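Student: One predicted model, sequence on top.
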Amino acid sequence: MRSAQGYEFDDDAARIDRDVVWRFLSEDAYWGRWRDRDIVERQIDGAWRVVGAYHQETGSMVGFARALSDGVSLAYLADVFVESAHRGRGAGKALVAAMIEDGPGVNFRWMLHTVDGHSLYAKFGFAPPDHDRYLERPERLG
């Protein structure tokens, strides 16, 4: 799995620190505050794939991404975050790369909704947003 200076990325669902995910989504994420802990737990459990970003020195989880997919041709990227103390060091870019470029969905059509981060996602082939929120990267036919 991918690494960035000072960080490693892992898609082992058992390694995800659910307390970190819950704290970020309930306190910091503008998009996640409506959910309760049970909903977040079910979303993690039902995800097609999850990727955690881990600080190499401490081993603590500092970022997260989850995806929903049919496992064949399309995927939806959700709940992507890097804790504020770890932003600006390449962890976010590497986290997105680990999810969409390094895994089984590399050739899928990817979709997401966000009001920010458009320039980050453009680096991975996502088109500019439709109505300021919806972004899509076409599938890569091989």
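Tutor: Structure received. Residues are numbered from 1 along each chain as shown.

Student: only C-alpha atoms for contact and neighbour calcs from this point on.
Tutor: Will do.

Student: after the helix or strand harbouring K93 comes which helix or strand?
Tutor: Element membership for K93 (DSSP states H and E) is helix 91-100. Moving toward the C-terminus from helix 91-100, the next helix or strand (DSSP H and E) is strand 109-113.

Student: The structure to be compared is supplied as follows:
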Amino acid sequence: MDYELDDDPTRIDADVVWAFMSTEAYWGRWRNRTQVELQLANSWRVVGAYRMDTGAMVGFSRAVSDGVALAYLADVFVLADARGSGIGKALIRTMVDEGPGVEFRWILHTADAHGLYQRFGFREPDATCLERPGRHIPVSKPEPRRSWHR
């Protein structure tokens, strides 16, 4: 792999995160730059993927957590020109299976890539989970999933 992963929050390129979130992320285009920067600043953990030759950030994930038992995985992405290199898997593995949250209950919301997340133990919520959806209105909404692929 010509990429390295790092959870140093000072290394995260906020311009790359903003560019992706504001143009490509179906789940986050409703956010403005100030909100994205606030989320970066308040995240429990961030992991970036960087090109070894240039140091440019090509992937990202973040989590919010109580630091003890529960974490929420959010804003996982890999830039188009770096996809297909295993970076997405590495970001998720680093976040949920390596580091301080390995024993946590992890939660995420996604309309796609279910097969990817299932590799790391994510599955449909059980009977102990209820959710109150946010009041924001996404810029675009993907078609709802009718079934969960196992």
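Tutor: Arrived safely. Given the structure is predicted, the values throughout are model-derived calculations rather than measurements.

Student: hang on, the earlier thing: for the helix holding K93 of the first structure, packing partners?
Tutor: Helices and strands touching helix 91-100 of the first structure, as assessed by 3 or more C-alpha pairs under 8 Å, 6 or more residues apart in numbering; DSSP states H and E, comprise strand 3-4, strand 7-10, strand 49-55, strand 61-69, strand 74-82.

Student: Give me the contacts around the shortest one.
Tutor: Strand 3-4 of the first structure has contacts (C-alpha atoms under 8 Å, 6 or more residues apart in numbering) with 9, 90-91, 94.

Student: need the contact list for the residue nearest the centre of the second structure.
Tutor: The C-alpha lying nearest the average C-alpha coordinate of the second structure belongs to V76 (C-alpha atoms, centre = their mean; 2.5 Å). Neighbouring residues of V76 of the second structure by C-alpha under 8 Å, 6+ apart: 59-62, 88, 91-92.

Student: Could you tell me where the helix holding K93 of the first structure falls in the second structure?
Tutor: Counting by TM-score structural alignment, helix 91-100 of the first structure pairs with residues 87-96 of the second structure.

Student: What's the end-to-end length of stretch 117-130 of the first structure?
Tutor: In stretch 117-130 of the first structure, first residue to last residue: 14 Å (C-alpha to C-alpha, to the nearest Å).

Student: and if you look at stretch 19-27 of the second structure?
Tutor: Distance between the two ends of stretch 19-27 of the second structure: 14 Å, counting by C-alpha to C-alpha.
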